[in-house]
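In: Give me coordinates for this.
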Amino acid sequence: MARLLLVSNRLPVTVKVDHGELHVSPSAGGLATGLKGPHQRSGGLWMGFPGDASRMDEAQRAELEARLAELQCVPIHLSPGEVSRYYEGFSNGVLWPLFHYLLDRVPLDARDWESYRRVNERFADLVAEHHREGDIVWVHDYQLALVPGMLRRRIPNARIGFFLHIPFPSSEIFRILPWRNQILDGLLGADLVGFHTLSYLRAFVASLMLVHGVEANVDRVWYEGREVRLGAFPMGIDAAAFAALADTPEVIEEARAIRKSAEGQHILLGIDRLDYTKGIPRRLLAIERLLEREPSLRGKVRLVQVTVPSRTKVEAYQDFRRQVDELVGRINGAFATVQSVPIHSLYRSFSERQLTALYKAADAMLVTPLRDGMNLVAKEFVAARTDEDGVLVLSELAGAASELGAALHVNPYDIGQVAMAMKRAITMPREERRWRMAALRGRVLAYDVHRWAQSFIDTLETQSEDTARRVTHTATPDELEKLTEEIRNERRLLVLLDYDGTLVEFEGLPENARPDEDLRALLRALAERPGTRVHVISGRTRPMLEGWLGDLPIGLSAEHGFWTRPGPQGTWTMRGHVPADWKSRFLPLLEQFVARTPGSLIEEKWASVTFHYRMADAAFGALQAKELRLHLGDLLKNAPVEVVPGDKVVEIRLLGAGSGALVPWLLRDAPQGTRVLALGDDLADEEMFAALASPHVAVHVGPGPSRAAYRLSGPAAARSLLREIARPG
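Out: The predicted structure follows:
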């Protein structure tokens, strides 16, 4: 298998210095477990932050580097200031609450973007330094959202995957972020972008359209000349290991002791990291509501709430802990008896063995986050229940809810509903508990973390191979220099140029794309090159092209070649026949769509009519264009016309009005041995490219699929190439 380069904020190791002695041990987290096998089997590297090494002496740092190398890890050392600004300030202070829909937690004035960007640059530099041809790069999570795009610029042909371990928010939430476009640019540098659920994928697709103006086709999108695949890969746990641990004598005995200490009470269990996304205060209010509504349950229900310390030095988390402690105190004060208290709050870390014993002892597990990317605690509980008993109460706003349908789903914001789910869980008949748990275990055991990792890697490898076969190659500087030199040495040259999107950027109103003086001078210089003919082939109307470019010594073709003028002294000729009433069948339909699509317009020509929606709302315009094409397909089924989608346009044109038939017509009058250089950007230009065979050269300008052998990033790059060709000498 290909070598795997894993990139995450933290390395999968724990580093400690105890009495001057360095201790480095592998971590036991879900990500580390799932990727351990592929990492080691491929002879790969894992890159990330090992922890603060600023207080280590030189000998300890050298030993740390050596120990990490043995574990196939490459550290990136961050200063305390970088950790504070990039990690705590932007990653966890801005992206974390925003992606979890908690806007009140987003700071009023976020100032740490530059630090976030710089650290992402450092990660990209580190990956590029260690990358070898054929490697697979897998970048993880929101802290490194810019790395794929940065790495793509450094290594254009790299195979890059990205996985987001937290939710992707709705477009209305995401567009609040001032750096939203930069984040999307970064993610789209990957060949494969993975999410836990289809709902997160759909939210990402919506943001691509509404925020970035990029339209996806179900599970893939064309961006900067590449196909980016999008996929849902629900992350699992090492279910077999949890099940095996749950059946060890030590865990069985510890679970029995926990049950005995409960003295016949029903045990409800919550295990969470201290974080405001986990819904702990609302869960506490739900147990309070249950005891208020059901006096008979007082003294018979015990909530064991394990809260693992997190970000203990951050003031907001200190305040949150005080809020939780105050709620626990108030509820226990109201409902405690001489024999028991309803809430046992434990604020500390537990070992995996201790947690598994708690899972095994509980009557019901409460996983009620306000929003969660997946929540692996829910799956750990299920895996540990080898007795096929126990009930899972699960927030419908956790990613795991999309997989674990046999759980009791609740809205974590509905305290009354959560309270009633608690009651249902502890009163559920044994037969129902068993079939529900059997269904949950079937899913969790089959779709474990190893299957998740391999599924993503397999998809990335397939996507990279498919893309390499189908994607037009973006020309490197060396290749452009070689191509330019070849073209400059041609004695007879015919240059075919599209206009919009190739020589000029697109404009909302077609008439606003008037050529600037630099472009006019460039076309003139190109046409004055010895042995060179220049021909602009555009979808524009004949009067518009004549007014803009008619005085230049070049050929012009309007409406994609339906009207043609061979040179400045030539006359315009029509290459086809236009029926008198050919537009009457569909113009009323187009007018309806313009009326209901604000920002759209109709452009009428001799041989075509175009529906423009560049100034419309991006998502609504794209939806309307799709619907229009469906209607036109039915309406014009037997008509001598064709419907051609383009960049924010839908064009209806007479058959034979495309540029494909124009190429042989132009070559017919060209001197023997003339070589063609054709530049274009959309589907209409693909017809022109299809009519060209070697040694002629087709160059696609901008994103999107193309049959062209070369690709340039945009009009600026196209002008630069033409300027080099026109340069004297």
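
In: Could you use CA atoms for every contact and neighbour count after this?
Out: OK.

In: Report the contact partners of the residue lying closest to residue 51 once chain neighbours are set aside.
Out: Distances taken as Cα to Cα, 6 or more residues apart in numbering place residue 15 nearest to residue 51, at 6.8 Å, with adjacent residues excluded. Residues in contact with residue 15 (Cα atoms under 8 Å, 6 or more residues apart in numbering) are 22-25, 50-51.

In: Most neighbours among those, please name it.
Out: residue 50 (23 neighbours; other Cα atoms under 10 Å).

In: Would you check that that one makes contact with residue 16?
Out: No - look at residue 50 against residue 16 with Cα atoms under 8 Å: they stay out of range, at 10.2 Å.

In: Please enumerate the shared neighbours of these two.
Out: With Cα under 8 Å, 6+ apart, residue 50 and residue 16 have no common neighbours.

In: coming back round to it: only the buried residues of whatever helix or strand the residue nearest to residue 51 lives in, if you could.
Out: According to DSSP states H and E, residue 15 maps onto strand 13-18. Under the neighbour-count criterion of 16 or more other Cα atoms under 10 Å, strand 13-18 has 13, 15 buried.

In: Quick one: name whatever helix or strand follows that strand.
Out: strand 21-26.

In: what's the angle from that next one to strand 13-18?
Out: Angle of strand 21-26 versus strand 13-18, following axes from the mean of the first three to the mean of the last three Cα atoms, to 10 degrees, is 160 degrees.

In: Which neighbouring elements make contact with the next helix or strand after strand 21-26?
Out: Counting by DSSP H and E, the next helix or strand C-terminal to strand 21-26 is helix 30-41. Packed against helix 30-41, as judged by 3 or more Cα pairs under 8 Å, 6 or more residues apart in numbering; DSSP states H and E, are the following elements: strand 4-10, helix 449-470.

In: which is the next helix or strand following helix 30-41?
Out: strand 45-49.

In: Sequence B follows; please return its structure for comparison with A:
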Amino acid sequence: MPIIIGSLFLPHTVKFEVTGQSPSNNEPQKPKALEAAPQHTIANSILPSLSQPALTQSPANTPPPFLKNGKLSAAVQQFFQKRDSENLDRKPDRPAAQLIQPKSRYDSKMIPSLVVEAKKKADDVGLSGLKYNSSGSSLPRSSSILPTARSNSSPQPDFAPAGLPRARSSFGKFGGYSINQSSTSSLAVTEEEDNAPSVFTPAFREPVIDDEEDDDEYGDKHLAPYGGFSRPDLEENFLAQQNVFENAPWQIVPTEGGNGSLYKAVETAQKKGVIQPCKWVGTLSSPSDAIPQHTYRDICSKLKDEFDCETVHVNDIVFQGHYKSFCKQILWPTLHYQIPDDPKSKVFEEHSFKHYKRLNQLFADKIVETYKSLNLGLDPADPENMIWVHDYHLLLVPAMIREQLPDAKIGFFLHVSFPSSEVFRCLAQRESLLKGVLGADCVTFQTDEYVRHFLQTSNRLLLADTNEYGIIHNGVFTRVNTLPVGIDAPALQEELKTPAVIKWEKLIRERWKDQLLIVSRDKLDKLRGIKQKLLAYEEFLKSNPQFIEKTVLVEIFMGSSSNSDYKAEVMQIVSRINALADNISIAQPVVILEQDIDFEQYLALQHEAATFIVASFREGLNLTCHEFVEASSEKKSPLILSEFTGSSHLMDCKGQGALLINPWDIRNFSKAIHHALTMAQEEKEKRWENCHHIVLQHKPIEWIKECVKSIEEAWKTDHLKTQTNKKPFNQEIFDKFYESSNGHRLFVINIDTSYSQDEVGPKSTKGFATLGRIANLLTGLTSDPNNYVFIISILKTEDLESIFKNVPNLGLVAESGGFIRLVGQSKWISIIDKKEVGNWIPQVTLLVKSKAERLPMSTAIVEECTVRWLADLAVKEDPKRSMDAMGDCIQHINEVYEKSDGIHATLVDNSVVVQQKDISMRAMNFIVACYTTTIPASQLAERYQVRRVASFHENYNTIVRSPLAERFDWIENDSERPNRAQALFYSGGLTSIDEAIYEYTNGLEKDDILHSSISVAITGGQANARSSALYSVLGRNELLSIITSK
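Out: The predicted structure is shown next:
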């Protein structure tokens, strides 16, 4: 069975071949094969200034390459103009056929951003899709400036003939199409390209959505006012009468943009035989409402049969609400520390989340359908039997799949950054999103920082227990790890050797002979730090005027910007920098390209660059810097990298790799530019070698292998545990254990259980036995001389003695392992290190007490080696506030003290318990060693650093180290030691501590250390909980009724 990969966009999509003529009524033609695109020439290049490198400045009104004889081509021809195959000699009355996609009738441009300031609408010049750029005139015109090339829009040129018609009717009938502006994409796309279609689609096909869904609930009839419908455009009348997609030939083509790093990595891994052919599940990356149903079915069939792609059917408004609204305006900014703060955003967010949830459910259903059709009863343990979900668009999908496929292997990879808990908690849907991700067996991030943030957020918001391996939530373990994506360095090196790249390298050298090139490539938005980069460059030039005529910053803007105000600010800075040059015909410090260039040109620029700058405020993992390292293999040029990108954690190389900068620190940023341009060759080579080594370490194929391996191992780890409701503990099982054990038996019962946030509530509602009743029930079990019975609790020594004072021959473990009273003994011993406890307990005490003061009806209790925050009454009064406060406390303690002091905070019965995280396991090891081995008592005392507790009524500081002869009553004569037990019974809850003890208990029988061992988890009725315990019961009452029947 192939691996099923869930990604928002499929690696292949559809495009229709349409000419400028009106659609005919002829029968649909068989789709034609793609014709090979002609090679780039200098004449039609986006870098036309290189065509005449020796010429001086041309007049300001020199027409651009798409003008011929000073006149514009016909409107339709200009509209269908395609950069990669432009023919300047084509006749205007015979427009060439172009590959197009339909557009959505719901205009995403009408949805203002929630992050940035209010925008002014661009001036409409009367041409569909063309907007006048008010900031375009801020740059001096020169032939040395690389002309702007736009996708789907162009500025109105100032040098156009005065009689140029501005009426919409010239292009009106083509306004519903998007022209194929293809450019060779990078080998690695760091985060998905924003190529989702938008604006308009005629409703020729009913939306693909279940009939029973309520229109108002999912917004099929309308979007929320904040985001709303676009106004009907003038093109609608034309397209409503003539559906150009009814008869147009169509072709399956690679998806432009999308998650390119994933597509290429999977493709390479399949070719190399690392994994079997994969099955993709995703959307077409194209609006579908305009496509006739029969055509749409044919497209989906072809994708399924020939490209292993299963199409998720989503109507345009659900997709628009999911992608353009919730993903791009809520999730994306928040994940990148840009919290939406528009006053209308709450209504907008709640409405768009319904679309987000709906699309995720459609994805989950399609994945489950595909899984079942492929599985056909195969063993779930098959290594290739796997589901792999990708990125923030599908955060809810893992849990939705888990509901339908409880035993499936599910992995999730987040390609973007994950913020701190302080930021993520601002999302109204924070808990739903976290629980959705935790439906996976393995969750993988790009960096350790994102893993730490995810663990802390889950710990704080869900009160989930965390450790170095992952998260336990509702009794289910999810592994969390780091595996950064990489690029195919050998393939990139081969690309650098192609004639096209070499030609462009030569032209670039001829154009900028004695100048140092600084290259950058960004989307034009605030997250990329473009403004800060330009300000730092301006500061550098002002501080080092000798570089004004010696350096050129080539800034490439990918895609189009919806933020005209920010663009105007950027262009104003560009104009100011260019004004520093005395003669712009000789020196132009900044060159702007407002469209992504061809990959050959991009590689050539990187190859010739003196440095490459990435100044993003936040970015998951910027792979363009990896490409730059390989492209600069000859010059060994240094890399300037923002410390807030995921790649900075890799490329720092302990200060000997990339030059890390803080984009907000303009002065030091400018110094880094100076350092890069004046760096000695020896230092360049050293830094480059370190970065090159990192690039080679992170290969796409290895990334695929490690991700698949992680999912497999996580699934095995969790499924060695079985669902607790499938293995109930009963009287027959206990009787068999009791009777088969020859000799003595050791019982260890943890009377405290831990519950997740979902199960939190007043204890009285759980129907558990009181501790006093437990004492009475245990009398029968302890009366058997062959039984050694221990009770473990978080309570302190005095409390346990008071509760169980009438139970003979009962061993007690107080504070979850800090203090132990052996069976038949009257004195307590301790195995904790007084000095270690003294290091952390005063500080944690102050913290917990301050938290308790802010939560009414809660109390902080400080014991010898444990700090507890009791909040049962507060939870009953105000559950939400109590959970938030306790989650904040748990996260704070684990973040600050866990690594340095080895302590851990967790939730136990509506209380926060803080203690050394290995104390319970140490106590268990000690008890088992005492009662099941023949290790001399003196060795045990030394191994576990046993100390006598002087008095319960004295301070902990009175605990003193006693002579060995005083440690145990039976220490002087091992013949008086209790008889060795051959069987062990352990019962506890579903905490990570209990899970470790379950595994330890089960291993004693497997390793033939004991004749028999049995472990029982008290689940409290948690659904779908998994445990390493062999059996489970719902509560303590049920457990005690079984084990005390003897």
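
In: And the TM-score between these chains?
Out: Superposed pair, TM-score by TM-score structural alignment, normalised by the length of the first structure: 0.76. Supporting alignment: 665 aligned residues with a Cα RMSD of 5.1 Å.

In: now the strand holding residue 15 of the first structure, how far from the centre of its chain.
Out: Relative to its chain's centre, strand 13-18 of the first structure lies at 34 Å (Cα atoms, centre = their mean, to the nearest Å).

In: next one: stretch 348-360 of the second structure
Out: The answer for stretch 348-360 of the second structure is 19 Å, by Cα atoms, centre = their mean.

In: ok, now stretch 447-466 of the first structure?
Out: The answer for stretch 447-466 of the first structure is 16 Å, by Cα atoms, centre = their mean.

In: What range does that stretch cover in the second structure?
Out: Alignment note (TM-score structural alignment): stretch 447-466 of the first structure is matched to residues 698-717 of the second structure.

In: can you pull out the helices in the stretch 501-650 of the second structure?
Out: Taking DSSP state H, counting those that start in this stretch, the helices of the stretch 501-650 of the second structure run over residues 530-543, 564-578, 599-608, 624-631, 648-651.

In: Can you add distance to residue 991 of the second structure and mean neighbour count and give these back as JSON lines?
Out: Written out in JSON lines, the entries for the helices of the stretch 501-650 of the second structure read as follows (distance: least, Cα to Cα, whole Å; neighbours: other Cα atoms under 10 Å):
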{"stretch": "helix 530-543", "distance to residue 991 of the second structure": "47", "mean neighbour count": "21"}
{"stretch": "helix 564-578", "distance to residue 991 of the second structure": "50", "mean neighbour count": "19"}
{"stretch": "helix 599-608", "distance to residue 991 of the second structure": "52", "mean neighbour count": "24"}
{"stretch": "helix 624-631", "distance to residue 991 of the second structure": "42", "mean neighbour count": "25"}
{"stretch": "helix 648-651", "distance to residue 991 of the second structure": "33", "mean neighbour count": "21"}
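
In: and residue 400 of the second structure, which of the ones you listed is closest to it?
Out: helix 648-651 (33.3 Å; Cα to Cα).

In: Residue 48 of the first structure pairs with which position in the second structure?
Out: Under the alignment (TM-score structural alignment), residue 48 of the first structure maps onto residue 282.

In: My guess is its match contacts residue 308. True?
Out: No - with contact defined as Cα under 8 Å, residue 282 of the second structure does not reach residue 308; the gap is 11.1 Å.

In: between the two, who's got more neighbours?
Out: Just comparing residue 282 of the second structure and residue 308: by other Cα under 10 Å the higher neighbour count belongs to residue 282, 23 against 19.

In: now the end-to-end length of stretch 104-118 of the first structure.
Out: Using Cα to Cα, to the nearest Å, the end-to-end distance of stretch 104-118 of the first structure comes to 27 Å.

In: Pull out the buried positions in that stretch.
Out: 106, 112-113, 115-117.

In: Go through those and say which is closest to residue 379 of the first structure.
Out: residue 106 (29.8 Å).

In: quick one: the closest one and residue 117 of the first structure, what's the gap?
Out: As for residue 106 of the first structure, its distance to residue 117 of the first structure is 18 Å (criterion: Cα to Cα).

In: can you check residue 703 of the first structure too?
Out: For residue 703 of the first structure relative to residue 117 of the first structure (Cα to Cα), the value is 25 Å.

In: Next: residue 495 of the first structure.
Out: 42 Å.

In: Kindly report the same for residue 36 of the first structure.
Out: For residue 36 of the first structure, the distance to residue 117 of the first structure - Cα to Cα - is 29 Å.

In: Now for the nearest residue to residue 997 of the second structure once chain neighbours are set aside, how many residues are close by?
Out: Leaving aside its sequence neighbours, residue 997 of the second structure sits nearest to residue 921 (Cα to Cα, 6+ apart; 6.6 Å). As a burial measure, residue 921 of the second structure scores 17 neighbours (other Cα under 10 Å).

In: so residue 921 of the second structure touches residue 993, yeah?
Out: Yes - using Cα under 8 Å, residue 921 of the second structure is in contact with residue 993, at 7.4 Å.

In: quick revisit: so which of the buried residues of stretch 104-118 of the first structure belong to helices?
Out: 113, 115-117 (DSSP state H).

In: For residue 495 of the first structure, give me its contacts.
Out: 532-535, 676-678.

In: Fine by me, thanks again.
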